[in-house]
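>>> can you look at this prediction? I've put the sequence above it.
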Amino acid sequence: MSEPKAIVPDGMEAVYEKIRYAPALKVGNTLYVSGQIGRNAAMELVEGREAQIVQAFENLKLVLAAAGASMSDVVDLTTFHTDMRDLSLFMAVRDRYLATDPLPAWTAVGAHMLGGTAGYIVEIKAVAVLPE
């Protein structure tokens, strides 16, 4: 088995050092990305529903890039939503980032609260397989 390697993109050091989790863990050619929420590099909540979803996807994209991966390498997506009525908005944003075949597997889960504080509406967790 390959040795796990923490992936910590520039701007996410506080997540690793203060909150104590890796934005992603690379094991072999598989990348396990921790849930990404709609906060910016200053660890501040992004305002606006669509803007927050976009920020969560941009954070996912940043983590993938730090590991040498891209959105097209995502094979599994799990999303957590504080209001399932946002699914159509979420899917519209998602399709801007993940619109090529084959599409990843996807599970959407309703959740009471995300990110340890009120205001976050979505969290995106992913698994990617990097090219060999």
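Okay, I see it. Residues are numbered from 1 along each chain as shown.
>>> from here on, contacts and neighbour counts on C-alpha atoms
OK.
>>> residue ranges for the strands of this structure, please.
Under the criterion DSSP state E, strands of the chain are mapped to 5-7, 24-27, 30-37, 74-81, 105-110, 122-129.
>>> alongside the first one, take a look at this:
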Amino acid sequence: MNTRDVVFPAGRRALYERNRYSPAIRANEMLFVSGQVGSREDGSPEPELEAQVRLAFENLNAVLEAAECTFDDVIDVTVFMVDPQSNFERVWSVVQEYWGSAPHPTVTAVGVTWLYGFQFEIKVIAKLREPSAS
């Protein structure tokens, strides 16, 4: 088996190791990022929905940054929402703050009944940047 090329953001390694998953893995010039939620440093959910979505994006951006990427490198997004019928517009107004300009990535939005105490999760696939020639 090949060794996984795991990407860890600064300061949250213990949380990932405790829960036994990798925040992101580099493979075939792509970055596969695990679902990111609006968790505080201790792993607890940010209680207010819009703040939780912002924190999920901050956590996502920390993973992307650790892989020398930005949201501009994201090509595919999957979002999960508890009660999307009630929460979609509130969530999507915050998402636009982080989305950037067109062309936008592909997106799949999935309504769920449970996210381990969270209301929103975002999972992405990004294209890794080519190493710059020095």
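All right, it came through fine. Bear in mind the structure is a predicted one, so any value in this text is a computation, not a measurement.
>>> wait, which of the strands of the first structure is closest to residue 45 of the first structure?
strand 30-37 (8.5 Å; Cα to Cα).
>>> all the helices of the second structure, residue numbers only.
Taking DSSP state H as the test, the helices found in the second structure are 13-19, 49-66, 84-99.
>>> deepest of those, which one?
helix 49-66 (a mean of 21; mean count of other Cα atoms under 10 Å).
>>> what helices or strands is that one leaning on?
In terms of contacts (3 or more Cα pairs under 8 Å, 6 or more residues apart in numbering; DSSP states H and E), helix 49-66 of the second structure is packed against strand 30-37, helix 84-99, strand 120-127.
>>> tell me the angle of it relative to strand 120-127?
For helix 49-66 of the second structure against strand 120-127, the angle by axes from the mean of the first three to the mean of the last three Cα atoms, to 10 degrees is 20 degrees.
>>> how big's the offset between helix 49-66 of the second structure and the first structure?
Its matched residues in the first structure lie on average 0.5 Å from helix 49-66 of the second structure after superposition (mean Cα distance after the TM-score superposition for the first structure).
>>> redo the helices and strands packed on helix 49-66 of the second structure as a markdown table? Include distance to residue 47 of the second structure.
Formatted as a markdown table, those follow (distance: least, Cα to Cα, whole Å):
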| stretch | distance to residue 47 of the second structure |
| --- | --- |
| strand 30-37 | 12 |
| helix 84-99 | 14 |
| strand 120-127 | 11 |
